[in-house]
Structure formats: C-alpha cells, structure tokens
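Student: Next one to model:
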Amino acid sequence: MAVSLFFLCWSVLPAQVVFSALPKDLQLYARDSDDSAVVEVAGTVLEAGYSEILVAIAREGQPHSSETQLLEYSGGAAPFSLKLKIHAELANYAVSVLLDNDTIAQADSVVCGDAFAITGQSNSICVLMDPKEGFAHWQNPWVRSFGDAMWRNEESTPSYVTDPLPMIADTFWGVAQSRSPGIPGSHCYVGVWGLRMAEVLMESAQVPIAVINGGRSGGQIELFVPDSTNPDTLFGNAGLFGRLKYRVGKARLAHKLKALFWNQGEADAGSDLRYQTYAATFDKLYQAWKDVFGFKHCYLFQLHPSGSGSSNNEVIREIQRRIPGQYADVAAIPEIGLTGHVLAHFTPSGYLQMGQWVGDLLAHDFYGSNKEGVVPPDVLRAWYRSEAHDEIVIEFSQPVIWQNDSLGRFLKDYFYLLDTSQIISEGVSDFYHTELHGDSMVVDSGYVLDRTRIVLRLKEASNASYVSYITNGIYHDADTVIPYDDGPCIKSTLGVGAFTFLEVPILNEAPATTTERQVENHDFSISASPNPFNPSTVITISGLNALHSDIFKGCAIGVYSIQGVLLRHFQISNTGNRAIVFDANGLTSGTYIIKAMGNGRVFTKRITLIK
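Tutor: Model prediction:
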C-alpha cells in the first residue's frame, strides 16, 4: 500500500481566535467502541464581524465530512465547538479550519487506531543500539509516537535528571523511530522491540498504532513509583512517573491505552533482599498506572536468567511469574528463549524477536488471532510418575517442545531437585528455601510425553520435594561454568520460551484430574449457547470448580469487536456464578470475540450475531 504523509504546519492564527482543542499533524486518536474517534475543534473568536467557523475533513485527499457553526457573540466573543468523526483504518485524514472563507488552521496525516505505553529500565528502551546496524532510520508511517522520550546516548548529558524543559517543549506527534538520535533529543523514540511490536499489531488489526516509551537506563522499581509529595514532578529520578504521565496526557491518551508494558527488574535482582518488597512495590505502581493511564491490560516481562544482578535474579523472576495471579488484567512475558542475549541486554536481532513475540501475543489477546504457540507456557504442577520415584512429570499450560542441546550445554542440567533435608532458611518465602534450590546434574534425560507434559528421567531414585527450572544464569557441570545466554530451554511450539520457575512441589502420584491443563485450550474453557445467536447467548466458563485457588483466582470476561474494541465486561469468581447472559442489543450482525482473562492467561472464543 502506498502511503503519503503530509507535513504542513498550522496556518498563522489570527490574533482574534484562540483554540482550546485542535488536532496536530500526525496525531493518533484512540478508537472507541464504535471503531472511530471524535476530532474536536473548539475555541473562541474574540473579535466581532465574523459569521461562521467551518471544519472540513479530507480522507486520503478526498472530501470526507464537514461541519459549520454560526457564531453567536456575547460581550464581543463567540465560543465554538465542532466535533467530527474519523474511522480506525490505514488512512490519513487532513483537518482544515476556516473562519468565514479564510483557512486559519490545518492538521495533516491524522489517524485513528490503538495506543500503548512502555516503561521500565534498559531493555524497555533497547540500549546499546549501534546506528551502523541499520536501525537508525527504520520507521513505519502507520506507527506514531508523541514528544521527547528524554533518553540520551552515552556521549550526552542525561538532561532528564536536571532539565526536563526539552520534553515540556516537545508537544508534537511524529512517526515513531526505533533508535534515539541522541543529541539534542529523542523525539518519538520507541525502541526496536516497541516499533516491531507496533508493526505486528498494525498488520494484524489493520489500524495505525501509537507507542509512547517512558523507560530509562537502570533504576530500581521504587524509582518508578510516583513521588509521594509531588506525583506530577518532571524533575530528576522522582519525575520518571510524572514524565510519562505528562506525555500520555498531552497526547490525549489517558484512559485510552490498550496496554502498558513493564520491562524492569535487573537493578532489583542485583540487590540483596530487595525481592522481599518487589511484589508490594509493583502493586503501588499498578494502582498508580491504573488510576492515571486506565489501560485495559498490563504486561510485565520475566527477566532473562543472565540479566544483570548476581544475587536473587531467580527469585525476582519467580515473583514476576507469580504476580499475574493477583490481577485479572496482568500477564507476564518471559525473556528466556530470545536470541542474542549479551550480559543484561540483547542484540538488535534479539529486540526484533522480542517485538515479534509481544506483537503475536497481543494479536491473540486483543484481536482474536488463533496463531498457536504465542502464549508462553507456564508450569502448572509436577509429580512422580511411579512409586519408583525415578521419573518426574511436569505439566505446562501450553504445548511445549524440548529444545535440542546447544552451545555445549544440556537442557536436562537446568532442572534442580530439592529435598526437604536441604532446606536451610524455612520461612523466608514459599519458593526460596536455599540459595542453589537443590541439586543439579541429577537428570539423565528428558522428553515431551504429550503436548503439554515433559518427563525427567532421573539418574537414580529421588525423595526430592521440589523441582526448579533454570535457577541462575550460570551453566554448571563437571568442567564448565559459563553464562546461560542463548542456551537450550523449554519452548512453545512457536519457539516462545517457557517461564522459568522455582521450587514447584512434586506430588507423590499423578493428580486425579487434568483440569489445569485443559484450561489453556482455546475452546475448552469458554462456551456460548446458542452460537450463532440473536439477540442473546449464554457464556459459560467450564472447569472453574476444579481449579485450585492459587492457580486461578476467578476471571474477567470481555466481549470484543473483531477489531479488538471492548464492548462488554463481566467478572466471574471461583465461588460465584459461572454463566452470564450476553445481550447484543444495539450491536450489528457480525463476528465478536469472547476473552476470559485470569491469572495472566487469556482464552478466546468467537461468536456470531445474526440479525
């Protein structure tokens, strides 16, 4: 598709007109439940003698719509407010404002689509990008951003600490860029994975995408919490939250974000005992994000095993894996399995792959994609396969593959078994008993038993009570101590890494049911009858009774348009009703998507309304 962008500045405004609302060049308006957005032009004519204000909108150079308001003066001033709609599609709109017959303002390449925000430390902004890699000028005209990201390269002064004025002054939209130009600023910088994610979503939903990246290099989680005395401050480290709030607000995207991404934790993993407050601090952040940004879903990343931080990296990872269980609208994304990991960061190819993974997951969660393998596999439970205790079955939430051994490392050696006699710090937490989390080099081989289960064949019978997977970023064997980086791992059928985990209890025998396993099948847990339907259908969540409360704490049910717009929202608890009536009154015939969200997992089903 040929795309034309027009960069025309607003005409010089006559002194007798002031605007309170006016679109800007390249602005993205977040679409509403009608798959459109309202473009408002409002203000006051301060001098009598003019008769009317006209707003005209063109779509791809062709007349689209217009509205005229006659001016009524009071005390020599005439207020005006005109509202016109644009549609969410891959199309540019131009807005012209005329006072009588004179054009007084214009905004070009205005679009309607979906918006997202990113925050966190260095992997949120994709540091160490080399312009020679060819990413410095990589852009997509349908991916937009707003303002100055305030990120600086290593040769420049980190002015976000001392002087936020460049960011305050930059209230302009632009085409998103994957790499900061460094000096003097970073206008519309979103990072490589942010831009690739947006491209995947644009291709899936066929709408423009906006991304605002408010991350920074380094920083423990507390730095991102709003300042208690001045939450709107833009200065220093205390202004991290305020600066993202400022940009999202000025972009008019507050409470209109589809999702917010949190990629952080390396700084906390490198500090002893910081894991003890990580979940509680995340909750403070979550509540502040929800209040200010009003996103529909939040995604946090599970650290890579070789992320910076020599102590407690694995504990922070386990907390990040478990956090979604406390929220109906939070999910996690593992970094393990991504290529090109170097120390705490990734090569450009790794960030590109990260963006692809995230984009595929959101296309599944928001836009009804049924692409298999995009949801990261998570451990559900483990048990001894027989009384001999020489094999352990581990069950995952998604189909998995056992990756071939590589780089001189063996996947079987990444599993640790912990016996109760080895516990040295009982009571520290329910998943952190000892620094090494048990013995390695005790598994002889492993394989996939069926699509969602693996079997560990032990070298000898064991009485271990817990099993862990990749407890730290170092590979140990008799002769080798090397960083994990791109070593073998458990993956989904699409190659997405499975979450690492700590000290999952090993049952002495196979569970009586496999309900937890079934809950991840896309068509299992949600049914709708009748389907097709008119005007209502009963949505039922099956299998909820058998789910353990620590695995599934109720779920949120959403009904979405095929474009991913939320139309209805319901909540189902473990102990409450498991069937709801969806009344499609006011909706048109077509396909709709039901999404059940709980414990960071999203299940979808399509329904058809025929009138």
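
Student: contacts, neighbours, all on C-alpha from now
Tutor: Noted.

Student: helices or strands next to the longest strand seen in the chain in the packing?
Tutor: Counting by DSSP state E, the longest strand found in the chain is strand 102-120. Strand 102-120 is packed against strand 28-30, strand 78-87, strand 93-99, strand 209-213, strand 259-263, with contacts defined by 3 or more C-alpha pairs under 8 Å, 6 or more residues apart in numbering; DSSP states H and E.

Student: Please give the structure of this sequence too, so both can be compared:
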Amino acid sequence: MILFRFWMVSLALLAGAGGVNGQEPLVHMRADSLLDVRADGRVTAWKSVTGDARFVPDTTYVRPLFIASAINGRPAIRFANDGYLRGPSVFPTQKNYTLYVVYRWDGQSASNNLVSGTTRALFLANSPYAKVLHSGDFSRLAQSSIAANGPTVVRVEFMHNTGRLILSNNNVVGDDVVIPANTDPAILIGSYAQANFFWGDIAEVVIYDRILDSLEKYEFEQDLHARYGIQRQPDPARPVVLWNTVPSTYHFVHVGDELVLDGTVNDPSVVTVEVSLDSSNTEIQRWKIETETSKSVSVRRLLHGGLHFYTVRVDAKLSDGRVLRIVTADSMVCGIALAIQGQSNSIFADPTLESSPYARTFGTNFSQSARDTLYARSRARESGGGPNVGGWGLRLQNHIADELGLPSCIINGGVGGTRIEQHFPSTDNRINLGTIYGSWLYRMRKSNLASKIRWLFWYQGESNSGDDRYDELFHQLYSAWHEDLSNLEHIVVVQIRPGCGGDNHARLRDDQRRLQDIYTDVITHTACALPGHDGCHFTQEGYRQLGDQLFALYKDVESGDTESAALAPTIVAAQDIENERLVVLRIRNADSLRLIQTASERLQSAFFFDGSETLRPDSAWITGSSVFLSYPEGTQPTTVSYIPSKNDPFTNVLFQGPWITDELGIGLLSFHNVPLTVTSTPVIDEPTTVGGPICVRRGEVIRYSTTSSTLQLISLDGQQYEITVNDSTITVPRVLPLGFYGIVDQRTRQPRLLMVTE
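Tutor: Here you go, the predicted structure:
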C-alpha cells in the first residue's frame, strides 16, 4: 500500500525543470517530485516532471529506496546493486542527444550503470570514471579522464552526424571521441540489459533530443548545480584563435611536407596575429595577419630534413595594446617515418637506452583514446604504453639520427602476448580503437603519416603455432597494410627463434623464411643467434644488436644496395651427394659463414633430417658459404632442417645454439623440411675472405674465381698436382691423397689452403 506520494510541482519548479527557451526535455526525473513511495521507503513509481514518462521497478529484484537527504541534503533514489527502474523506450536514436545525471557512487565494485538500455549505457564499472557505450560496441567506448569525487553532475553530448561524443564531469570535459551511433531507445535507470546494477544514489536524470547551445547549457547547469550544492567548474577561456591545425612541442613534419597552421580569429579585440618560425634559434620567416582584412590565420612552410630544431611562436596583439603569446611549439623536427607491429619482442624495453633528441613518436602505444594525439620524444623505458617504441626500435632511430643525420618518427603498435589474428583490422570499422590495428592506424592517420610510411617492421609469431598456416594469416595482414599505407615499399619480417609460446615453431619459422620468396617487398631477418635470450625476450645487448642489424639493412637498401651484406643468410639449395652420405647446403647472402659454438653442443646438433629432431647428422662442417652434413649410415633422408622447434630433443633444454651467422653476425634463417636434391657433383662456393682452409671431398666441384687456366696444388710433403680451371670451377681429383694442400694461382701467385677429406 502506498502511504505517501510526492507532488511538489509548482510554477517555480517547472521553470527550472529543464525547459530552456520553451523546449522541454523528453524526460526529466527529479527525486523531490512525482514519486510513489511505500511506507518502508521503497519506490513503486517515478514520473517525469515533463512529458509522460513513468518509471517503475522490476519486481523480480529489490525496489530502489527513497532517501530524503542523500546528496548534500537533497532527495535521491538509492540503488544497492539489486534492482532498477524501467521506463518507456523514448531515448533518442539516430539523432543528437544531451543527457544529464546527478549521482553519487558509493565506491563499491559492480557494473554501476547509471542510465542505460540494452545496447547503450552510461556506466562506471569498477572505477570513478564515467563511460558511454553505443551499439553494444565495448571496443569503442567513450571513457572520461576525470574521476568523480563525491556528488557529480555528468553530462553526455552526442552529435549523430559526426559520431562525436563529449563526456563531462561538473563541466570539465573528460573525453571527446567518435563512437558508433545510438540505435537503442530503451531507458533503464540503475541497470544495463535488466541486470548489471548500480551502487549509489541518483537524484536527477534529464534527457534532451538535441544539443543545447552554450547559453542554454549555462543557464540550465547553473540551476542544476545550485540545487545540489555541486560546484560547476567555469567554462574554458574563449580561445583567441580557433585552430583547425596547429603544431605543438615535439611536432614532426615528414621530409617533403609543409608545416601548417590553420585557424580563425575568435576574439574581436585582436588587431593582428604574428607567426614566427625559427630554425636552431635563427628566425627564418615571419607572417603578419591584419584582422581588419582577414580573420583567417593560414600559414604554410616547407621544412628541410636534418638535425636542427624548428620553433613556431604565435602572438596576438589586442586593441588595448597588449600582446598575448598564444602558441609556442618548440623542438619540432623534419625527417622520415617508420612503422613497427608485432608482439612483445617488437616493443620490449631497454630502460638504459637514451633516446636521440631527434627521435619522435605520435600518440601512445595501443591507446584507446581518440584524444591521444600528441607527438613526444620516443623512449624504451617500458614494454608498451606511453611513447615507447621498444628497445631495438629506439636503437634504430638513434642510428638514423647519428649516422644519416635525419630525425625520425616511429609509430609502434606492438602488443605483448598476441597472435597474428589479433592484429587484423576490424571488418566493421578500420580505426576501431579497441583493436590493435585500429589504434595503430588511427595514430597513422591523425599524424598524417599513413601515406608516408615506406618501411614497416613486423616481429611476431611466438603466440602462434606451426599448424596455424602462418603464411596464409600473414597474407591477410599484408593486404591490409598495403590498403592503408599507400606508399609502403619494404616490409621486414623478423623470424622468431626457439622460445616461449606455441608449438611446432620450426614450421612457423619456415613459413616466415619463405615470405620473402612470395612477396617482392618482404625481407625476412632473424632473431636466431642474437645474444642474451632468456627464453622469451632478450637482454639489452640482444635488442641493441637487432637494432644495429636492422639499421644496416635499412641503410644498405636505401642506398640502392640490392645485394646488401646486411641481408640474413638463407638456404638456396640442399644437395644429397650420390653414394657419399653427404648433404651440401648452399647459402645465399654470405661470403663466409661463421659458427657460434656452445660449450656442450657441436654444429650437427643444429640440424636434423626428415622432420625428426632426433635424426641428426654424424658430423657437420662449414666451407665458405656452404654447410656439409654427413648423415648416418643406413639412412636415406629426403629433407633437412636447421634449428629444432623449441628444446634440444636429447636434453629437453631450450635450444640456445650452436648458430651459423655471416661475417657480420647476422644469423642464418631457420629452415624446416627443405627437400634434398640428389646430385653426383656438388658445386661449392669458394670463400672470398682469407681465413681457414677450404674443406672439400674428393670429386667435389668448387667455384674458384681466377683468370688462370690451371691451378697448382702442393702437398705438405712437396708433391705437386696440376688441375684445370673450367668456367671458374675446379674439380677435386678423386685420386688426390687426403690431407692439406696449398693452392698456387699461376697468375697471382697468392697461396690458399685446401683440406681434402673423405
């Protein structure tokens, strides 16, 4: 039985009931008016003071409680995470709206929905930061950066045509973001989807189907804040110039682009606007705009790349003679832009690495805020978030500045522990900030660098397995990159090494190796043989060496060296020498291979046959740019692999070498199940650097560059043998005794050492 009802409506109340300029809100709920309350204080109905909206409790749950003095002595409805009020489905859809809620959260964890529906919500979750959801898309929330502290007036303004939503607490903007349209007319007070309740008090709810102008908003909010004793923060100072484009400190301009300032004078007392541009503390240009002839401030200037800082200053002279400095943007640079994507090894920290003053990034790593659009100096202190670009990314930027004399900007979208599929773009919204790709691409577009990226570095794969068909998954990402980065020319894939993550990584690494054979703009590098590996990540030295190697690659390719010495060595042929139990591996991109030996393992432990990691060669050795493997008697392998998936099969300890590198220390690309081609006469590359002996077997063919038609072999006991040179190759006679021989070129007389084995 209802014992009392609040009917506190008067002319004065209606004047302050949200009706501004004679336009009443769709819904205006006030806890001091039009309530039906039982004797125990439980609410049975709540009617809007404008329109016909009426809210009633869902009796499946506990009815909310009326509190006469809840928010600074004023009435409110108390919710205890166990009930809500349901009203008519009149919330504005596919159009503008303004929503106000006066509330106090009691600090308890829950979904804490204030005024929501079935796919739309204004809620707190487990924090004092208000959030707005549209279309059930939790990946594209508006999220306030302003925490509620006690009784709060939250304001939500949504502009349907642009999707722009402004979320404010006590007149302070906490987020200004683009989110999906609202298609949900339902109104639930204290609930989302008839569950997900609220802990706290709600005193007032106001819903308009339009955006209030500045005067309407001010007048209504003055009354609202005064009624509850909640301080309304002053409106922001009127900007002297309304800027469309204006640089800030650490701003980055790509080589070949212009510095742009574009805005409109907004203060009638401004007489002139002066813009000055300095380069390394020397003024290089000044512009003066007389507001009598133009209110437009439009300045453009082509900047030049190099190790110098630009500074922009904008001064406004007022009619009373005062001069206001309205913009100071210093430490601006002009250089090149690069992109990085991947999982943790793409962004892992190097906290002691100092950043070049010319290294820049834009926004923050995996930011989900559309307001996160400032340039900053790159750093590598943390493994993600903030202006971090990763240890090797920063090392790369430092090299570009120190050795090429250019500033750079890296936008790193790497996120730890992620599969390649998690890096795909959303099919519904390419710049969905809740996705890794969308957050990264949004930063690209907002910085105007998406069309400037020519180099992209991809380091990912640990979280995938060899059964995932990595090459097919990569193709989807490759296609997306080329769709969004119109001038992309070079994609560097860093092949992972044995360590944490998925299974069957030997096959996955081989998929990565073969990407450069599939795509003409892909270069596969490798993390194999880098020092300091801990099973998942690297020490600072490992990431620094990777940065050094990738810079060498970048520099060589940019200088036009298509046969770059910084390309990772890779297998091009695997020959099974007939009747010799011998496999010869031909390696490209290396003149002289090197062995990084471990204390307990020999070279043959890095290889296996027929996909069986326990079927190893009996012996292995390196000659020039070739690797020789002797397979066990009684076997006839058909494929060969380099580097096991994860652990040494005999010790079950993570494989940490031995490794094969080139003369620069760049690791040989891991390969898996490469078919063996049976041949009777292998052709072996002769090393071009003087070092150890050329190790060959009788009957083998060696490439040997010489202008002589014959070579002389001299054994240690003085025996001489003459062999013929045919098309820069020599055939080791099968009757030649085993042992060491000096090779004497009759033209150059330069000796080399040859070791003939079985």
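
Student: who wins for proximity to Gly239 of structure 1 among the helices and strands packed on strand 102-120 of structure 1?
Tutor: Gly239 of structure 1 lies closest to strand 209-213 among those, at 14.5 Å (C-alpha to C-alpha).

Student: Structure 2: matching residues for the closest one?
Tutor: Strand 209-213 of structure 1 corresponds to residues 408-412 in structure 2, going by TM-score structural alignment.

Student: so how far does that stretch sit from its counterpart in structure 1?
Tutor: For stretch 408-412 of structure 2, the mean distance to aligned residues of structure 1 following superposition is 1.5 Å (mean C-alpha distance after the TM-score superposition for structure 1).

Student: what residue of structure 2 takes the place of Asp108 of structure 1?
Tutor: Using TM-score structural alignment, the partner of Asp108 of structure 1 in structure 2 is Asp330.

Student: What is the aligned counterpart of Leu550 of structure 2 in structure 1?
Tutor: Mapped onto structure 1 by TM-score structural alignment, Leu550 of structure 2 lines up with Val358.

Student: And that match, which helix or strand is it part of?
Tutor: Using DSSP states H and E, Val358 of structure 1 sits in helix 348-367.

Student: Now that helix: buried residues?
Tutor: 348-367 (16 or more other C-alpha atoms under 10 Å).

Student: quick one: whichever helix or strand comes after that helix aligns where in structure 2?
Tutor: Next helix or strand after helix 348-367 of structure 1 toward the C-terminus (DSSP H and E): strand 379-384. Matched against structure 2 by TM-score structural alignment, strand 379-384 of structure 1 falls on residues 571-576.

Student: picking that back up, quick one: contacts of the helix holding Val358 of structure 1?
Tutor: Here helix 348-367 of structure 1 makes contact (C-alpha atoms under 8 Å, 6 or more residues apart in numbering) with 126, 129, 133, 192-201, 204-205, 333, 335, 338-341, 369-371, 374-375, 496, 562-564, 595, 602-604.

Student: Counterpart of Glu472 of structure 2 over in structure 1?
Tutor: Alignment note: Glu472 of structure 2 maps to Ala280 in structure 1; criterion TM-score structural alignment.

Student: among the contacts of helix 348-367 of structure 1, which are in strands?
Tutor: Short answer: the contacts of helix 348-367 of structure 1 in strands (DSSP E) are Ile333, His341, Lys595, Val602, Phe603, Thr604.

Student: with those in mind, which one is nearest to Arg31 of structure 1?
Tutor: The nearest member of those to Arg31 of structure 1, counting by C-alpha to C-alpha, is Lys595 at 19.3 Å.

Student: what residue of structure 2 takes the place of that closest one?
Tutor: Aligned counterpart of Lys595 of structure 1 in structure 2: none (TM-score structural alignment).

Student: mind checking the end-to-end distance for stretch 13-30 of structure 2?
Tutor: End-to-end span of stretch 13-30 of structure 2 (C-alpha to C-alpha, to the nearest Å): 10 Å.

Student: residue range for it in structure 1?
Tutor: Following TM-score structural alignment, stretch 13-30 of structure 2 has no partner segment in structure 1.

Student: re earlier: buried residues of the strand or helix carrying the match of Glu472 of structure 2, list them for me.
Tutor: Element membership for Ala280 of structure 1, per DSSP H and E: helix 275-293. For helix 275-293 of structure 1, a neighbour-count test (16+ other C-alpha under 10 Å) marks Tyr275, Tyr278, Ala279, Phe282, Leu285, Tyr286, Ala288, Trp289, Lys290, Phe293 as buried.

Student: Tell me which stretches of the stretch 201-350 of structure 1 form helices.
Tutor: 240-250, 266-269, 275-293, 313-322, 348-367 (DSSP state H, counting those that start in this stretch).

Student: wait, which of those is closest to Asp439 of structure 1?
Tutor: Here helix 313-322 is closest among those (C-alpha to C-alpha), at 15.4 Å.

Student: who's in contact with the residue positioned nearest the centre of structure 2?
Tutor: For structure 2, the residue sitting closest to the mean C-alpha position, by C-alpha atoms, centre = their mean, is Gly413 at 0.5 Å. Taking C-alpha under 8 Å, 6+ apart, we find Gly413 of structure 2 in contact with Ala339, Ile340, Gln341, Gly342, Asn365, Phe366, Ile436, Tyr437, Ser439, Trp440.
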